[in-house]
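Visitor: What follows is a predicted structure for the sequence shown.
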Amino acid sequence: MTRSLDALRSRRWFAASDMRGFAHRQRIQQMGLRREDVLDKPIVAIINTWSDLSPCHAHLRERAESVKRGVLMAGGMPFELPAMSLGEVMVKPTTMLYRNFLAMEVEELLRSLPIDGVVLLAGCDKTTPATVMGAVSAGLPTIFCPAGGMLSDRHLKRGEPARSIGAGTHTRMFWDEYQAGQIPEPEWIKLEAKMTRSPGTCNVMGTASTMTSMVEALGLALPGATAIPAMDAGHVRMATNCGERIVSMIWDDLTPAKLLTRGAFLNAAAVQMALGGSTNAAVHIIAMARRAGVDLSLADLDAMGRQVPVLANLFPSGDRLMEDFHYAGGLPALMNRIRPHLSLGEMTVTGRTIGENIEGRESLDDEVIRPLERPVSAAGALAVLRGNLAPEGAVMKSSAASPKYFRHTGRALVFDSPAEMNKVCADPELDVDENTVLVLRNAGPVGAPGMPEWGGLPIPKKLLDRGVRDMVRLSDARMSGTHYGSCILHISPEAAVGGPLALVRTGDLIALDVEARTLELKVSNDELARRRADWTPPPRPVTRGFTRLYQDHVLQAHEGCDFDFLQGDDSSPEPAIF
């Protein structure tokens, strides 16, 4: 124990002998608690993103009780604080619109209340970066308790070997087959009812598992925590351990500022590449780094993508699921495999370094966590492309794309909205072939608004019927981490603020070279200048509320899509009463 009781932040509320201190103690006792429960113990917040409409977090009410048990066992006093729950599928128009909202809520909850440390209960896509961003800005000792992945399903067809299936990637695969008439209606209805068998996040290496794994790599979660299935008894024990550990972190004043160095963020980037992680991580890790005052850019991510091969054989880059990854040793085993690419001296929530945490943690299944000499993909999980079409960068999940498109030139087919795109792509007479480059614009942070996951553009029905399952597709949108294909995303600056994507016309030639990291619009500078002179920004019909605030202050994709007024690690003053 390195801090005294009087050094705790909560003492400013509860230890004072004035009227305010009296009132604070009075109100605590109003809830049936004892005076000494808040005077003699550190106060722990449990930020819970549970909701009845968030299936990924449906179990977090129970996990909060496990965290409380751990806090009490360690001599702390827990208080559960509900926060906005961003259940990915249900929230419209996109959870990304509200990531910064949740980050602000977490920061203000921690800043305004008598809190000494915090356990974050989250996991579904945007909840992980949002809660971490808010906690980092608040600056209190923080530990992340991941929601865990859902249980896997088995797809059985007579005469064929059984295969594991899950949410996200398989949904998209089965949908394409259903559209092409390869899955009959009765089977489709059965798939709908059984593919998602329990609470928990998507059980592929989508955005949820990517982000929770990166937070573990940052040192903010217990070793191995992120791969434990949501319904595993070990998940309950892990939650209890989080509650117990945060109390020690409070006494040691082990804050995010002491953990989140540039080396820690580069470790997280290395893990993203080895996992074949979601392209969404490119936005979130930059946002988190900027909150911590750490300089991190797309160039850093691209450099790491060239160095670290994909070793995790997980959908959508591989063919296994998160349960398999857990049984194979989870993230500590994967990180041990990429030790040469890690900064091993970075401190973590355990009070030990990342190198100490992963020491001796070996892979138990070399088909799930591949050795360096036999990667799932040597192409890398992420490529950052630049050129006259993406002067500030665009990203591509090269490990889940078709190699035949790594060097490709095709004629553009441009859409200004998803509604237009879906209508046109359903036309059986559409002038399109597999070499066409599909382009969707006005889908970025400002244009959509919120940068939805529209980037997995649909294959036109005409081509699905011919057996085509991939094409080159460009957008200023994001793509679900569960998706796959030759999709170029996050084109920055976006079309709605005048980025070059706004100037593309159907019939223009677009050239992609993944190895050279280039994305070029084959139109002369003079012609582009003429088009720019004729361009006008699209209207912004929203005039009030959070969406208006978002459009006015959101940064571009290469900057992390945080708000311009939330950058840096300077904390705001404590509440004015102090």
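Guide: Alright, I've got the coordinates.
Visitor: For the rest of this, base every contact and every neighbour count on C-alpha atoms.
Guide: Noted.
Visitor: so how many other residues sit close to Asp465?
Guide: Residues lying near Asp465 (other Cα atoms under 10 Å) number 17.
Visitor: what about it, distance to Cys242?
Guide: To Cys242, Asp465 is 51 Å away according to Cα to Cα, to the nearest Å.
Visitor: Same question for Ser10.
Guide: Separation of Ser10 from Cys242 (Cα to Cα): 20 Å.
Visitor: Neighbour count for these two, which is higher?
Guide: Set Ser10 next to Cys242 and count neighbours by other Cα under 10 Å: Cys242 wins out with 28 against 21.
Visitor: Tell me the helices and strands packed up against the helix or strand hosting that one.
Guide: Taking DSSP states H and E as the definition, Cys242 sits inside helix 233-252. If you count contacts as 3 or more Cα pairs under 8 Å, 6 or more residues apart in numbering; DSSP states H and E, helix 233-252 packs onto helix 60-73, strand 117-122, strand 142-146.
Visitor: Could you export the ones you listed as JSON lines, including mean neighbour count and distance to Gly450?
Guide: Below are the helices and strands packed on helix 233-252 laid out as JSON lines (neighbours: other Cα atoms under 10 Å; distance: least, Cα to Cα, whole Å):
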{"stretch": "helix 60-73", "mean neighbour count": "22", "distance to Gly450": "26"}
{"stretch": "strand 117-122", "mean neighbour count": "29", "distance to Gly450": "21"}
{"stretch": "strand 142-146", "mean neighbour count": "31", "distance to Gly450": "25"}
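Visitor: how about those in JSON lines, adding distance to Asp324?
Guide: Shown next, in JSON lines, are those (distance: least, Cα to Cα, whole Å):
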{"stretch": "helix 60-73", "distance to Asp324": "23"}
{"stretch": "strand 117-122", "distance to Asp324": "22"}
{"stretch": "strand 142-146", "distance to Asp324": "17"}
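Visitor: on that earlier part again, which SSE is immediately downstream of the helix holding Cys242?
Guide: Per DSSP H and E, the first helix or strand lying C-terminal to helix 233-252 is helix 262-275.
Visitor: try this one side by side with the last:
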Amino acid sequence: MHRDSEPDRPGTRRSAAWFGLDGKLGFVHRSKLYNQGYSASMFDGRPIIGICNSWSDLAPCNAHLRQVAESVKRGILMAGGVPLEFPTMSLGETLMRPSAMLFRNLMAMDVEESLRANPLDGVVLLGGCDKTVPAQLMGALSVDLPTVMVTGGPMLNGKFRGQDAGSGTHVWKFSEEYRAGRMSRADFGAAEACLSRSSGHCTTMGTASTMACLTEALGLSLPGSAAIPAVDARRHNIAEHAGGRIVAMVEEELTPSSILDRRSFENAIRVNAAIGGSTNAVVHLLAIAGRAEVDVALADFDTLAADIPLLVDLLPSGRFQMEDFAYAGGLPAVIRELGDLLDTGAATVTGRTLGENTADADNWQPDVIRPRANPLREPGGHTAVLRGNLAPDGAVIKVSAASEELLRHTGTALVFDTVEEYHEVADSPDLPVDADTVLVVRNAGPTGYPGMPEIGNLAIPKRLLDAGIRDMVRITDGRMSGTSYGTVVLHVAPESAVGGPLALLRSGDTVTLDVPARRIDMDVPDAELRSRATALAPPGAESGGGYAWLYRRHARQADTGVDFDFLIGRRGHQVPRRHL
């Protein structure tokens, strides 16, 4: 029954390098698993499928994934595979400090090395909260085993005082109303429990929902899986189907590298525009493309989306939420509606093309998923990539969540070196700010903070809130939550901490934002900028140790995805050397 194997030989199960061996080594590998109650049939050549679970009580969006894993196991067993569930680090944006983004690459390393080191023929990834999905994909793509992603699904719509309320988006609104004295402390407190009514991730088109949709658009999850609510029985149904499908993918030797190509990423970028997706998708897709060894650049997020209308009417760019999106038809309806604007011949985990998967998709609620003839916004109204002497390597702005009247704006900069510095004075009646002021927070980039925190949607100064102002131009080298809104320039590259031009900006300088022209500039003469650069203190020597030291030394800039330089271009699922 047991035989020596050559694990790199085509058609040979990778797990045979562990379980197919005679002698001491095979004995040890098999024997230890008997303590879990497995029988010898586990080792008769069945596909061994890993279930990579990011469940954690510390990541509320992922806390229900234990139950989802049981459905995946059922599907694997029914298809003749052997499921082996294992944990990885889990990232929750709501609790982790200083930023969950700081740990995305660490989780990706955890996933990658867990897959490399263990006797797995394929893997089902279970993720939910913002950074877990890209981290798992990054790690899995580097290993290139047959892979299916199952996301945890959104919560049910929030409800507050008889009205729908959305995760994140209404938090920012309620907070500003409370600070302005238009919402009582009792009502503000009562709203806390009303926005999170069930298991699942954010109800709006934030980063979690965006990455679930883009994973489906990439072809790495089953059709229709992104939008189903976490507590809907269909979430477990599709998890079971994913378990069955991964067993078939192992038989077919269908790996991510045989699915993903340039077309896949072009589709994902265009879908991101059509759904009003998060700006965080930019850094995540760039990182995922790097692991897939597919050439994708920051400029693609503007040029490829130029002819894509905004079709999905969801917060923060519209009115509805993910539960409504699911009932309207979810992403398959969007893909079918986009039609020839996508390359529907792209491959997917089903073994069929994107077009074949969605050929029969229906749009049951055209007010939620708009037809192309009646979009929420005309083409070009989503993510814009800006360049100029403030951002020579690029910055992004979510046009669909910005104020139309501020897309061309000139104002005086008010500059803060840290977000904490701004928070200390945001409510001061003496803050020198008016409606035309451009608020700037720097040192919030990949290495400067570190980890690019979601601070970009700075709270409007209280004196402006009291005057009825609800938006103003804000600029940062950090990020903002996908649930946020406002005229916010993000991901300025290179960041200020490495000497980018944002470090040279001073309060009182004139800043011009021109989104139609794709420009972000400071009106400071070149000679003055050179003088300021000469006087600028050099970046401080790297201090401390541990993971933060590693991150600061090796994280790339926002315009290339903020992955570690040493993790790119290592694709392949070689079997580790034997040691007994």
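Guide: Ah, there it is. What you see is a predicted model, and the numbers here were worked out from it, not measured in a lab.
Visitor: what's the angle between the helix holding Cys242 of the first structure and helix 60-73?
Guide: Helix 233-252 of the first structure runs at 50 degrees relative to helix 60-73, counting by axes from the mean of the first three to the mean of the last three Cα atoms, to 10 degrees.
Visitor: After superposing, tell me the mean distance of helix 233-252 of the first structure to the second structure.
Guide: Here helix 233-252 of the first structure, set against the second structure after superposition, deviates by a mean of 0.7 Å using mean Cα distance after the TM-score superposition for the first structure.
Visitor: Outside of that helix itself, list whatever touches it.
Guide: By Cα atoms under 8 Å, 6 or more residues apart in numbering, the list of residues contacting helix 233-252 of the first structure from outside reads 1-4, 42, 44, 63-64, 66-76, 116-119, 141-145, 148, 222, 225, 228-229, 255, 349-350.
Visitor: Then stretch 187-194 of the first structure?
Guide: Residues outside stretch 187-194 of the first structure that contact it (Cα under 8 Å, 6+ apart): Asp153, Tyr178.
Visitor: What is the distance between it and the centre of its chain?
Guide: 28 Å (Cα atoms, centre = their mean, to the nearest Å).
Visitor: Have a look at how far, on average, it is from the second structure.
Guide: Following the fit onto the second structure, the mean deviation recorded for stretch 187-194 of the first structure is 1.3 Å by mean Cα distance after the TM-score superposition for the first structure.
Visitor: Now do that stretch: which range of the second structure does it align onto?
Guide: Aligning stretch 187-194 of the first structure against the second structure (TM-score structural alignment) gives residues 187-194.
Visitor: State whether Val492 of the second structure is indeed within a helix.
Guide: No. Using DSSP: H, G, I helix; E, B strand; the rest coil, the secondary structure at Val492 of the second structure is strand, not a helix.
Visitor: How much space separates it from Ser221 of the second structure?
Guide: Shown here: Val492 of the second structure relative to Ser221 of the second structure, a distance of 32 Å by Cα to Cα.
Visitor: Between these two, point out the one with more neighbours.
Guide: A direct count of neighbours by other Cα under 10 Å for Val492 of the second structure and Ser221 places Val492 higher, at 31 against 26.
Visitor: Name all residues that make contact with the more buried one.
Guide: By Cα under 8 Å, 6+ apart, the contact list for Val492 of the second structure reads 390-391, 393-396, 445, 475-478, 502, 558.
Visitor: again, 7 Å this time
Guide: Ala391, Gly394, Ala395, Thr476, Asp477 (Cα atoms under 7 Å, 6 or more residues apart in numbering).
Visitor: Could you measure from it over to Gly276 of the second structure?
Guide: 21 Å.
Visitor: got it, and Met452 of the second structure?
Guide: Using Cα to Cα, we find Met452 of the second structure at a distance of 21 Å from Gly276 of the second structure.
Visitor: Mind checking which of these two has more residues around it?
Guide: Gly276 (31 against 28).
Visitor: Touching, that one and Leu310? I think so.
Guide: Yes. In this structure, Gly276 of the second structure is within contact of Leu310 by Cα atoms under 7 Å, at 6.3 Å.
Visitor: Near the counterpart of Thr547 of the first structure in the second structure, how many other residues are there?
Guide: With TM-score structural alignment as the criterion, Thr547 of the first structure lines up with Ala548 in the second structure. Here the number of neighbours of Ala548 of the second structure (other Cα under 10 Å) works out to 16.
Visitor: If we go by neighbour counts, what in the match of stretch 187-194 of the first structure is buried?
Guide: Judged by neighbour count (16 or more other Cα atoms under 10 Å), stretch 187-194 of the second structure contains these buried residues: Ala191, Cys194.
Visitor: Identify the nearest residue to Leu521 of the first structure in space, disregarding sequence-adjacent positions?
Guide: Nearest non-adjacent residue to Leu521 of the first structure, counting by Cα to Cα, 6 or more residues apart in numbering: Ile510, 4.7 Å away.
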